[in-house]
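Colleague: Sequence isn't available, so here's the structure alone:
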C-alpha cells in the first residue's frame, strides 16, 4: 500500500498554492470591475446583459453554475462511500435537455418575460407569482449557504484556515464582482471558472491514477469491494441510488433546475433568439455532464488509494466531503501550485453558483416585489437597488452557513433541498402550461402544500441522518492497514447506523432523488382537483400563448428585442 500519512506541515499550502488560489479570486474581481467600467447603468444591461450574450459564454456559465463545489467534493465522496451508480446521472441530464429547451424555455422566450415567475402572473395572478418568488428566495438562501460551506471545508483541509474565515472571503469576493458588474461579469467569470475546474480536476485525477498503478488497479480495487455497481433495479423508493431514481428522479430534478430556476432562465433570456438559447443548452450538457463523470471517476480513484485505510473511520478527516482535498494533498501536495489549483477549481465552482444566485435574487426582488409597487422607478435607481439587494443577501448568507454546517454529506443535502423546492416550482409551471382548466386557487394551494410537504420531508430526512441514520448502500470501508487503529471499527459504525434506521419514520428514508417528482405531482394533483372544485378556468378565455401545445412549444420564437403581441406582457417588460 502507498504511504498516506504525512506530517501536518506537508499537508498544508505552500506559497505557490496561495499564489494560484488568490490569482483566481483576483481575476474574478477584475472581470467584475471591467464590466462595471464598460457597461451602462441601465437595468437591462445589468440584469440581462443587454440581451446580447453569445452561445459559448452562456453555455459555459450554465455548466459552471449547475455544477458548483458540491459536485467537485460531494460526488467523489459519495462514490467512495456507495459505489458507481451515480454514473447514471449524466443520462438524466441528457434526457432533460430537450424537455427544457423545447417546452419551458420556448414558453419564456415566446412571452419575452424577464423574471420566469412573470409567467405565473400572466397565467394565474400576482399572488401565485409572489408566492413562487418568495419560495425561490428562501431556496436560494439555503442553497447558497451550502455551496459556500463546501469549498470552505476543502480549504480548511489543505490550509488549516477556519471555515468561517474562508466563507467570509468567498462571500466578499463574489458579492463584490456580482454587485459591481451584473450579469456580464457573472457569465464571464463563470467561463473562466469552468476552465479552472476542468484543468484542476483532470490534473489531479491523472496524477492520482498514475501513482496508484494505472486504470487497471483503480478498476480492480473498486471491483473487489463491490463498488463497480451499475444495474441496481431495486423498485424500493428508500433505496438511495437505483437506475430508476437516478434516471427518472434525476430527469425531473434537472428539468426543474434548467427549466424554471431563475438563475438559469435569466441566462437563456439574455440571448437574442430561442435557437441560440437551445444550442447553448446542448453545449452546456457536454460540459456539465463531463464534470459529473470526472467527479464519479475521482471517487473511484480516491477509493483505490485508501482501499485498506479509510481516513474517515480512522479519524484522519472529520467528514466524508473532506476526502477529496485529503487525496489532493496526498497525491500532488509535494508539487508546488497543484493543490492551490485544485482548491481554486472548487472555489470557482462555488463562486459561479453563488454569483448566479445573487444576481437572480436581485432580479426577483426588483421585478416581483419592488417594480409592481413603484412602476415609474427610474432606471438608474433600479440598478442601484439591485446592487444593494445583492450585497444584502451576500451578508445574510454568512449567517445561513451556521445552519448547514451540520449536514451529513453536501451532495445529499444540496440535491435534497433543491429537489424539495424545485418540485413545487416546476409543478406550478407545469400546471399552468399543461392543464388549461387550472385556476389561481388550485395553483396557489398546490404550490404551498407541495412546499410544506417536501420541506417537512427534506428537513426530517436531514435530522434523521444527523442522528445516525444511514442508508443501505454504504460499502465496506477497511482499516486493516491503518497504523495503530482497530480494524473492526468500520463494521461497528455501520451496524449501529443500520439499527438506528429501524426506528426512523419510513417517509424520511425515501431517496432524495424522488423529491422533485413527488413535489411536482402534489402540485399537479391537488392543483387540478381544487381548480375543478372551486370553478375551473375557461380555456377559451386564456391567451393560447400561455398554454403549451405542439403548435407553439416546438417552434422558434422571434428575436428578444421584439415585443410580444399580448398587451399584458408589455406592461411588465423590463425597460
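Modeller: Noted; the coordinates are in hand. In this text, all values refer to a predicted model and were calculated from it rather than measured experimentally.
Colleague: only C-alpha atoms for contact and neighbour calcs from this point on.
Modeller: Will do.
Colleague: Report the next helix or strand after the host helix or strand of residue 202 in sequence order.
Modeller: Applying DSSP states H and E as the criterion places residue 202 in helix 163-212. Downstream of helix 163-212, the next assigned helix or strand under DSSP H and E is helix 215-224.
Colleague: Show me how far the helix holding residue 202 is from its chain's centre.
Modeller: Relative to the centre of its chain, helix 163-212 is centred 14 Å away, using Cα atoms, centre = their mean, to the nearest Å.
Colleague: Identify the residues contacting the most centrally placed residue in the chain.
Modeller: For the chain, the residue nearest the mean C-alpha position is residue 66 (4.8 Å; Cα atoms, centre = their mean). Counting by Cα atoms under 8 Å, 6 or more residues apart in numbering, residue 66 makes contact with 288, 353.
Colleague: Put this next to the previous one:
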C-alpha cells in the first residue's frame, strides 16, 4: 500500500468510527448498550444482520473456496430465504413480545433456569470460538500487506475492535454495520470490475465464462443425495435451512439485532430484506473466486499464496526442493497459458477444441500436483498443516490492484471484519451479563453497575477471541471452519426453541436432557461418520425433538376436554 491507499483507508475508517460514536450517544443505560433502547428501523437492522454474517471471512474465505472448488458453495445458502420466512412467522413474535434482552432469557420463562443457562453457555462457547476465526481473517490481509507477524496483527486488530465496541455499544455497532454494508456491496462491484480490467487484452466476459465452464467452476447445483458430500442441493435446502434457522433464530448475535426494532413489523421486514438480498450477494462474491481462477490462467499464480510461508521454506534446508518446484510450476503454467490462448483463438475461429481442452486438463492436473507437493513441503518445514486458500484474494489485491482502489478494497475487508467482530462481542457480553451475572451473581445491581460489567465482559471476550485467533490459521478454509463450528451447536439450540414455541406439552426436563443428548449425538456423528457438517444441524434438532417428545407432559385439561 502506498500513501494514497493509506489515505483512503484512514478517511474511511475515521468517518465510520465518528459516525458510529455520534449515533451511540443516544444510548441510555444497559438497554441502550445492548438493545439501542428498542428504537431502530428495519433498514438499519436488515443491513446490520447482513453485515454481521458477511464478515471478512466472506470476502477472504469464500473467494478462496470458490477458487478451489467453484460455485458449489452457493448451495449452502439456498435454505436461507425459506428460513427467514419461518423466523418471521414463528420466532420473531415470541422474542419481540416477551421484551427479553437475550434469546435464552425466554427459555427460563418457558422452561426453567437450567435450560436457559445451558443454552446460553453453549452459545458462548460456539460464538466465542467463531469470534476468534472472524478476527483471524483480516489479520491475514494485514500480515500479507505489511509483512507483520500474524500474531502481532491479531493483537492490534483485537485491541482496536474491542475498544471501539466498549465505547459505542449496540447502536454504534448497528450504524457502523449500515455504512460498512454499503461499502461492502460497492466493494464487490469494484473487485469484479478490476478483475476484468486486469485480464489480457481481447479476453472478454464470454471468454471468462467459457474458461470457467470447461473447468466446471460455474457448476453450482449437485443433485446427489450422498450425505458425505458437503455441498449438494439437498444439503443446502435441508441442512442449510436448519443451520439458518439455528443461526438467525437462536444465536444472540442475530436475535439481538431484531430485538432493537421499534415494532414487530420492523423486525420482520429486516429479515425479509435479507431473504431477498443475501443469496445474490453471495453469488457475486463466489464469482470473484471463479474470476480469480480464470485470471491465473493468464498470469502466473504464486506456488504458495501465503508469502510468509514461502519465505520460511526458502530460508530452510529444503530451499532447493522448493526452488525446483517453483521452476516446474512456472514452466507448466506457461504451457497452460499458451494452450488457453490457443483455445480461445480456436473457439473464435470455429475450430475443433477437444484436443486443446485435453491439453489444458493435463496441465491443470500437473499444477495441482505441484501445489499439493508445495503444501506438503511447507507443512514439513513449519511443523504443522498448511492451507493457503485464505490468501488467494489478498495475494491478488497486493499484486495487481491499482493504488487508491487497493486502499478501498482493504477497507472493505476491514469493514467486514469490524461489522462481525463487534457484533459477536456485544452478543457475548449481553449473554454473559444478562444470563449469568445478573441472574446468579448480582440480581439487584444498579443500571450503572451492569453497564460497567457489560464493558468488562466485552473486554474479556475480546481477549478470548484474540487467543483463539492465534490458532485459527490451522483450520483451513475459514468460511467452512466458522460454519462447521456453528453446526456442532445450532441443531441442539434450534431443537430447544422449537420445543418452546411449538409443543405445548414440552417440559423443562425434555428440553434440558434433549439438549444434552443432542450435543452428545452430534459429537459422535461428527467423529464417527463421514456425514457432511451441514447435516449436523438436522441431526441435532431431531435429537432434541425426540427426547422432548419422549418426556412431554400430560395433555392440557382444555385439550383433553376438546378431544372428548
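Modeller: Noted; the coordinates are in hand. Every value quoted in this text rests on a predicted model; they were computed, and no experiment measured them.
Colleague: Give me the range in the second structure that stretch 406-423 of the first structure lines up against.
Modeller: Using TM-score structural alignment, stretch 406-423 of the first structure lines up with residues 474-491 of the second structure.
Colleague: Ignore what I typed, I meant stretch 181-190 of the first structure.
Modeller: By TM-score structural alignment, stretch 181-190 of the first structure lines up with residues 168-177 in the second structure.
Colleague: With the first structure overlaid, how far apart is that stretch on average?
Modeller: Here stretch 168-177 of the second structure, set against the first structure after superposition, deviates by a mean of 0.7 Å using mean Cα distance after the TM-score superposition for the first structure.
Colleague: What count of nearby residues applies to the counterpart of residue 246 of the second structure in the first structure?
Modeller: For residue 246 of the second structure, the aligned position in the first structure is residue 256, judged by TM-score structural alignment. Neighbour count of residue 256 of the first structure, defined by other Cα atoms under 10 Å: 29.
Colleague: Also residue 396 of the second structure?
Modeller: 17.
Colleague: ok, now which ones touch the aligned partner of it in the first structure?
Modeller: Taking TM-score structural alignment, the alignment pairs residue 396 of the second structure with residue 327 from the first structure. Shown in contact with residue 327 of the first structure (Cα under 8 Å, 6+ apart): residue 302.
Colleague: For stretch 103-116 of the second structure, measure first residue to last.
Modeller: 9 Å (Cα to Cα, to the nearest Å).
Colleague: residue range for whichever strand or helix holds residue 380 of the second structure in the first structure?
Modeller: Here residue 380 of the second structure sits within helix 354-382, counting by DSSP H and E. Mapped onto the first structure using TM-score structural alignment, helix 354-382 of the second structure spans no residues at all.
Colleague: what's the answer for stretch 62-72 of the second structure, then?
Modeller: Taking TM-score structural alignment, stretch 62-72 of the second structure hits residues 75-85 over in the first structure.
Colleague: Please apply the same query to stretch 85-99 of the second structure.
Modeller: Residue span in the first structure matched to stretch 85-99 of the second structure, by TM-score structural alignment: 98-112.
Colleague: Can you give me the end-to-end span of the matching stretch?
Modeller: 20 Å.
Colleague: For the stretch 401-550 of the first structure, which segments are assigned as helices?
Modeller: 410-434, 440-466, 489-501, 515-533, 550-553 (DSSP state H, counting those that start in this stretch).
Colleague: about what we covered before: can you list the residues that contact the match of stretch 62-72 of the second structure?
Modeller: Residues lying outside stretch 75-85 of the first structure but in contact with it, judged by Cα under 8 Å, 6+ apart, are 86, 226-232, 241-243, 292, 295-300, 302-303, 320-324, 411, 473-475, 477.
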